[in-house]
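Participant: pasting a predicted model and its sequence here:
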Amino acid sequence: MEKKIPKLTVQLLAAIAMTLALVMIVENYFSIRISDTLQVQFTFIPNTILGAIAGPVWAAVFAAISDPVFVLFSGQTVLFTWILIEAVSAFIYGWFFYRKPLDTKNKADWLYVAGIVVLIQVVISFIMTPIALHFHFGTPWIALYSSRFIKAIFEIPLRIVVTMLVLPSLQKIPELARLMGIK
């Protein structure tokens, strides 16, 4: 596990802060609300970067700390379950993408990313989020899952392609590669 916890340096803290700022911008300005219980968010991009540079533990810690701050800026109410969901998501991204070099030409890397995207969809979109929505708002299970299955058909391939375009490109930048534990 120690290989998965990078030392907190000033450079790493600055990169984490920039990534969290990007999460806030993407969440507030690039989210598409389909219904009260379903929205399409592109926060997976900065969350993936956060996990890749901070590792699972720090990504989860900073996601858990930042989520209430973001919610307060948006004027919504803070719910512990959303903090937990963000932390678990960041942990998964960090566990699988920290110290993991990716190459767009390598089919095994595409399968690796596909597996992680499916894992995150199952854990976050099909287990944790519906449970939270059902118990907090009383939303019927059928309404939660029927829309999520349709959304997943489009979202999974999009997340795979975007992740494989973004992470390998960022890994070519020497400073970011060092932060990601690759060089």
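Facilitator: Perfect, thanks for sending it.
Participant: please make it C-alpha for all contacts and neighbour counts, starting now.
Facilitator: OK.
Participant: what segments of this structure are helices?
Facilitator: 10-29, 44-74, 80-97, 107-120, 129-137, 141-171, 174-179 (DSSP state H).
Participant: tell me the buried residues in the last one?
Facilitator: Translated: helix 174-179. Neighbour-count burial for helix 174-179 flags 176-177, 179 (criterion: 16 or more other CA atoms under 10 Å).
Participant: stretch 133-142 too?
Facilitator: Result for stretch 133-142 [16+ other CA under 10 Å]: buried residues 133, 139.
Participant: re the thing from before, export the buried residues of helix 174-179 to TSV and append columns for distance to Leu50.
Facilitator: Below are those laid out as TSV (distance: CA to CA, whole Å):
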residue	distance to Leu50
Leu176	11
Ala177	13
Leu179	10
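Participant: list just the nearest of these to Gly55.
Facilitator: Comparing the buried residues of helix 174-179 against Gly55 with CA to CA places Leu179 closest, at 9.4 Å.
Participant: go ahead and confirm that closest one touches Ile53.
Facilitator: Yes - using CA atoms under 8 Å as the test, Leu179 is close enough to Ile53 to be in contact (5.2 Å).
Participant: presented hereafter is structure B, for comparison with structure A:
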Amino acid sequence: MNKKINAHMITMLGLLIALTVVLSRIFGFETQFIKISFDFVPKIIMGALFGPVWTGVGAVAADAIGMMLFARSAFFPGFTLNAFIGGLIYGYFFYKKEVSWKNAILCSLSLTIIISLILTPIWLAIMYNQPLTSVVIWGPRLIKALIMFPIQSILNYVVGRALPLKRLKNYLATVR
């Protein structure tokens, strides 16, 4: 967080937060126990441009704004914690690092294990007063993990490689 923030960086972060909200809340699919969206695409860009902490802050802002504007269920702070941790993970794997298959897959694997298969089931069990071993919690989670892990890994790599992230980083660093 010792990095100086300028107006261009704030603007870029704001646009990425807005894109995250749109992809998550408007174009995402959500039921009581499962959520599928492509909101991770702007988080890849945030992670590459701003690092772990700012990506975590941006993910929390997107979660809060999305919840205020397009609430689909009750607010639960555990999901906001998930957003921050997810942002940290994206920043860890993509900030100041070459986007490689290894980083793309390890990022997806970390998110799947930590967020989808550890934290979210705990939050759902607490929210809906279900036993942590309930098939209602685990059935959709495992199916989602099996489907989304390869899709997210491929998109992590493709988006990370396709975007001119080096030029954007250089531009944001030189603009005062």
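Facilitator: All right, it came through fine. Values in this document were obtained by computation on a predicted structure and should not be read as measured data.
Participant: rewinding a little: for Glu2 of the first structure, find the nearest of the helices of the first structure.
Facilitator: Nearest to Glu2 of the first structure, of all these, is helix 44-74, at 10.1 Å by CA to CA.
Participant: average offset of stretch 145-164 of the first structure relative to the second structure?
Facilitator: Once the two models are superposed, stretch 145-164 of the first structure sits on average 1.2 Å from its counterpart in the second structure (mean CA distance after the TM-score superposition for the first structure).
Participant: what range in the second structure matches that stretch?
Facilitator: Matched against the second structure by TM-score structural alignment, stretch 145-164 of the first structure falls on residues 138-157.
Participant: which position in the second structure pairs with Phe97 of the first structure?
Facilitator: In the second structure, Phe97 of the first structure lands on Phe94 (TM-score structural alignment).
Participant: what of Glu175 of the first structure?
Facilitator: Under the alignment (TM-score structural alignment), Glu175 of the first structure maps onto Leu168 of the second structure.
Participant: quick one, what contacts that match?
Facilitator: Leu168 of the second structure makes contact with Leu49 under the criterion CA atoms under 8 Å, 6 or more residues apart in numbering.
Participant: let's check: the centremost residue of the first structure is which one?
Facilitator: Asn47 (3.5 Å; CA atoms, centre = their mean).
Participant: thought it was touching Tyr93?
Facilitator: Yes - applying CA under 8 Å as the test, Asn47 of the first structure and Tyr93 come out as touching, 7.2 Å apart.
Participant: for stretch 72-89 of the first structure, measure first residue to last.
Facilitator: Taking CA to CA, to the nearest Å, stretch 72-89 of the first structure runs 20 Å from one end to the other.
Participant: distance from that stretch to the middle of the chain?
Facilitator: Taking CA atoms, centre = their mean, to the nearest Å, one finds stretch 72-89 of the first structure lying 13 Å from the centre of the chain it belongs to.
Participant: residues contacting it, please?
Facilitator: 28, 59-65, 67-68, 71, 120, 124, 128-129, 132.
Participant: closest to Met164 of the first structure among these?
Facilitator: Closest to Met164 of the first structure, out of all of these and judged by CA to CA, is Ile120, at 15.5 Å.
Participant: do you know how far that closest one is from Val69 of the first structure?
Facilitator: Between Ile120 of the first structure and Val69 of the first structure the computed distance is 23 Å (CA to CA).
Participant: who has more neighbours out of the two?
Facilitator: Ile120 (19 against 12; other CA atoms under 10 Å).
Participant: ok, back up a step: take the helices of the first structure and write them to CSV, including distance to Asp36 of the first structure.
Facilitator: Output for the helices of the first structure, formatted as CSV (distance: least, CA to CA, whole Å):
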stretch, distance to Asp36 of the first structure
helix 10-29, 16
helix 44-74, 16
helix 80-97, 15
helix 107-120, 21
helix 129-137, 10
helix 141-171, 10
helix 174-179, 37
